[in-house]
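1. sequence and predicted structure are below.
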Amino acid sequence: MTPTQPSRWLRRRTFMLGLGIAALVAGVLRSNETDTPPAPAPVLDSTPMRAEVRAAAVLPSRTEHARRPTAASRVPAPIIDAVTVEKREVCSGEDNLISVRAHSPDGDDTHLHATIGAGSGMRVPLRVWRMADGTYELPTVTVFGKDNIATQVRVPRYTVKDCEPERQVDIFSRRAPNTEEEFEFLARILERPRAGGAPTPFAPVRFVWTFDDRHTVTTSAPRVTHSLRPDPLRPAALYSQHLVKVEAFDASGRKVAGRSSLQLLDTTFENFAKKGIVTVLAVGSPRFPVEDAQGVVRQTFQLSHRWKRPVRLERVTALRSLVPEAEAPPLPEDTAEVSLGVDLLPVGQDVEVPVTLDTRAEASVTHVTYLLEGTTEDGHPARGTFSIMRPPPRPTRENSTPVLDPVLLAKVKRARELLGQPFVTDEDLWRLEREGRFSDLKVQREGP
């Protein structure tokens, strides 16, 4: 063998080895591409509906995903079955209820949720405005499944005419303080400005609220509080869907209506899906702690859960948080096992548990937190917590700053009269402000 032969042999061997590795990599990539099936196109539900338009949602050039399934996750993208448009044509800015029906190919629909334009929910009252040149654009429907794998389609075409409603109703909502399921809703009537003068006056005297097409409440003020507790008869899901409608009537019977959608995360479902823990819920009554003449705070907590089997409480731990002295580090919590007099939490029923905090006998305690630990009948861990707190000290001349602004002072006086309370909070003022209870106040500020 000549001296050049080993060198040629090594180069040929290296070249062949490189070709083999390249072929192997190409085969793996090809396998991954063929193993991931394309997401199916949405199927039109052609079942006729009264006074509604059922239209096939037109897909873009390919199905789009907010997050694409990987080979490791194998989470299928949801399939949009139908997008329903309530009206064939609307005025510019008039709401049009868009409803989405979808499913997951693996049969697990518990994670499905959606956005329609800027709104969230499977039913959203959509508002679309015409541009100055007469054009308008319909937004996108995005349906999310497990791990937020999503499918997108366009809202089916409908006509937005060159007209505007004389007035509209906007519904604002927020979760009530110190609660999980109570929500406050506020209706605000918006008048469309007219070039030729002021719009026809509309003074509502009655508001009819409808929740999820079932529960109806009538109020004289544009505000209502309602519980959006998930329906126990419906299967548990990551999100609960709600549609709220309000109809405002004036003294002559004229009516204007508005709608709003809410898509609420169910933390109890999320806790079990991600951690395998059944959540024990606790709702206090009264909602905020009140100290009686003897310095004792008394609250009753309603314990419940949303699991399909009863929960047995096995241990309750009370953690007393102590007030540290000035410029001293926080004191360790005082921990002790206690009994609430309850061992079993049945399915679909609330169990009342009264607790007290003697603020004079325990002057150094700011609040007591109760940690609940138990097990369901089918072996899942159950956890929950609630706290009873020392209320803030009552306002006095020594610990308070006097109100000097004449407008704010007038609002405080009006709030005390309306609520029949010796003291009012910022929350009381904000709520009455939203209800328009101060709109007739005419106070001049002093100064230049």
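-> Nice, I can see it.
2. when you work out contacts or count neighbours from here on, use the C-alpha atoms and nothing else.
-> Fine.
3. so which helix or strand takes in L262?
-> In the assignment (DSSP states H and E), L262 maps to strand 255-265.
4. got the contact list for H226?
-> Taking CA atoms under 8 Å, 6 or more residues apart in numbering, we find H226 in contact with E182, F183, E184, F185.
5. out of those residues, list just those in strands.
-> Using DSSP state E, E182, F183, E184, F185 are the members of those that sit in strands.
6. just give the nearest non-adjacent residue to the first one, would you?
-> Residue nearest to E182 in three dimensions, not counting chain neighbours: S227, with 4.3 Å by CA to CA, 6 or more residues apart in numbering.
7. so what's the one you found up against?
-> When contacts are counted by CA under 8 Å, 6+ apart, S227 is found next to E181, E182, F183.
8. name the member of those residues with the most neighbours.
-> F183 (17 neighbours; other CA atoms under 10 Å).
9. grab the nearest non-local neighbour of that residue.
-> Leaving out its chain neighbours, the residue that sits closest to F183 by CA to CA, 6+ apart is R175, at 4.4 Å.
10. hold the first one in mind and look at this next one:
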Amino acid sequence: MKPVERPIWKRRWARMIALATVVLVAGWFLSRERPAPAAAATEVAQTPEPGLPSPAPPPVPAEPPPTMAVATPETPPVPPPVIDAVTLEKQEVCSGEDNLISVRAHSPDGNDAYLHSTIGTGTGMRVPLRVWLEPDGTYEQPVVTVFGKDNVSTTVPVPRYTVKSCEPERLVEVLSRRMPNADEDYEFLARIVELPQQRDAAPRAPFAPVKYVWTFDNEPAVTTTAPVATHTLSGPGTQPWAMYIQHLVTVNVFDAKGRKLTGRSSMQMLNTSFENFDKKGIVTLLARGTPRFPELGEDGVVRQTFRLYHQWKGPVRLERVTALRARVPEKGAPPLPEDASEVSLGMDVIPEGQGVEVKVSLDTKSEPDVSVVTYVLEGSTVDGHPARGTFSVMRPPPRPTKENSTPITDSVLMAKVKRARELLGQQFVTDEDLWRLEREGRFKDLNVQRDTP
């Protein structure tokens, strides 16, 4: 016997009632777990009057999103460097006599490449220190401060040594300056300073220098007859890969009787190649030009040779060289944009060490409006680090003429210019030439009276 089927409308009603029951039960459970805000319970439904717009519902404050604590690993603080030893060159000196103080230190975390220090008023890991006795026979004890990464430092006093009441008759100061248009070339000047003499002291024998023996770090000595020397302080491979480069310059000054005076200078210089890699991850490509200043040939062409090098271990492959030409606008016109073009230098690898030489030129006749061409170098190391650098070849200033120059009216300056032209065998001399000859003492015998206005 077949069961009697209910009408289809009854079956649909039954399903709808069951679904509504499930929704009501679920809503009841949810309301128990998450009660509605108190403000919602006080809301009263408002029926708008006919013809009036319905009022906007009151804003419901948004619930703030749940906050989640994200654990970030804390960077451990950089430990201060450890000073292993501070050594003295001498256990006793005269007041004002220098004493070479050397410091040896290390970083507990192995970051020795950041170490640098100050010793007294000097900077460096080896400093010729001078102290002067006070009237009561004491002297202020200097300190050594060694800095590590992030300039975290450690300070200790310099060990005591005996400072006697005697004083040297004269001192030698070593002054230095970076040569223009060169990164590593420096000029050094030895200046003899006569100290004040006591009234009741015997007259001093004069000291007339005849030669200067220079020592730069541990390199072979260089002898000059003038108190000036030029030197390339740091080249590829001569210094460790570190944030600071340390140098000690020594000069021994002799007179005709063989008497000797000694002067020293410590130099602690920032290594920009290390800094660029440490801060930016970029290997710096360096360039050294020969001649140091651009020279215009008789054919109107400026020719220079540049040695490209770097301080990275391993070769650097050049991937792109862009030449930027700066053009001189006409008088009163706005500046012109630089012209950029990709060029080839005839090589694509800069090896480690001495690097490689390239020759570039600027034809001032075929490009009369170009003042400078800057070569932008882009490449990478074999281990994937980007390498960047630039160098430029420039149009030298026009040679002096009566029309573009101011005549010299000072008689002393005119005498120096004439002497410089004779000594250097040049038709034209620069301020740099005059300063160098002045420091070398080449104008001492000029007996010229300055014109009075």
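-> Arrived safely. Since we're looking at a predicted model, the values are computed, not measured.
11. TM-score for the pair, please.
-> After superposition, the two chains reach a TM-score of 0.82 (TM-score structural alignment, normalised by the length of structure 1), with 378 aligned residues with a CA RMSD of 1.5 Å.
12. from the ones in strands among the contacts of H226 of structure 1, which single one is nearest A382 of structure 1?
-> For these, the minimum distance to A382 of structure 1 (CA to CA) is 23.4 Å, reached by E182.
13. any idea how far the aligned residue in structure 2 for that closest one is from G258 of structure 2?
-> Aligned by TM-score structural alignment, E182 of structure 1 pairs with D185 of structure 2. Relative to G258 of structure 2, D185 of structure 2 is positioned 31 Å away (CA to CA, to the nearest Å).
14. ditto for L424 of structure 2
-> 31 Å.
15. what of Y244 of structure 2?
-> Separation of Y244 of structure 2 from G258 of structure 2 (CA to CA): 37 Å.
16. same drill for the two, tell me which one is more crowded.
-> Taking other CA under 10 Å, Y244 of structure 2 and G258 do not tie; Y244 has more neighbours (22 against 11).
17. work out which residue lies at the spatial centre of structure 1.
-> Centroid-nearest residue in structure 1, with CA atoms, centre = their mean: L264, separated by 3.2 Å.
18. can you tell me which residue in structure 2 aligns to that one?
-> Checking TM-score structural alignment: L264 of structure 1 goes with M269.
19. surely G119 of structure 1 meets L126?
-> Yes - G119 of structure 1 is within contact range of L126, at 7.5 Å (criterion: CA atoms under 8 Å).
20. ok, those two, which is more surrounded?
-> Set side by side, G119 of structure 1 and L126 show more neighbours around L126, with 22 against 18, by other CA under 10 Å.
21. secondary structure element holding the counterpart of that one in structure 2?
-> Using TM-score structural alignment, the equivalent of L126 of structure 1 in structure 2 is L129. Using DSSP H and E, L129 of structure 2 sits in strand 126-130.
22. does anything pack onto the following helix or strand past that strand? Which helices or strands?
-> The helix or strand immediately downstream of strand 126-130 of structure 2 is strand 143-147, counting by DSSP H and E. Counting contacts by 3 or more CA pairs under 8 Å, 6 or more residues apart in numbering; DSSP states H and E, strand 143-147 of structure 2 is packed against strand 116-119, strand 153-157.
23. would you tell me which one of these is buried the most?
-> Among these, the stretch with the highest mean neighbour count (mean count of other CA atoms under 10 Å) is strand 116-119, at a mean of 24.
24. can you tell me the SS state at the aligned partner of V86 of structure 2 in structure 1?
-> In structure 1, V86 of structure 2 lines up with V83, judged by TM-score structural alignment. At V83 of structure 1 the chain is in strand, as set by DSSP: H, G, I helix; E, B strand; the rest coil.
25. list the contacts of V83 of structure 1.
-> Listed by CA under 8 Å, 6+ apart, the contact set of V83 of structure 1 reads R54, A55, A56, A57, I98, S99, V100, R101, V155, P156.
26. residues in contact with the strand holding L129 of structure 2: which ones?
-> Under CA under 8 Å, 6+ apart, the answer for strand 126-130 of structure 2 is 95-103, 119-122, 248, 264-266.
27. so how far is T376 of structure 1 from the aligned partner of P351 of structure 2 in structure 1?
-> When structure 1 is aligned by TM-score structural alignment, P351 of structure 2 is paired with P346. Distance of P346 of structure 1 to T376 of structure 1, computed by CA to CA: 10 Å.
28. just to revisit the earlier point, give the contact list for the match of P351 of structure 2.
-> Residues in contact with P346 of structure 1 (CA under 8 Å, 6+ apart) are S304, R309, P310, V311.
29. top of the contacts of V83 of structure 1 by neighbour count?
-> V155 (25 neighbours).
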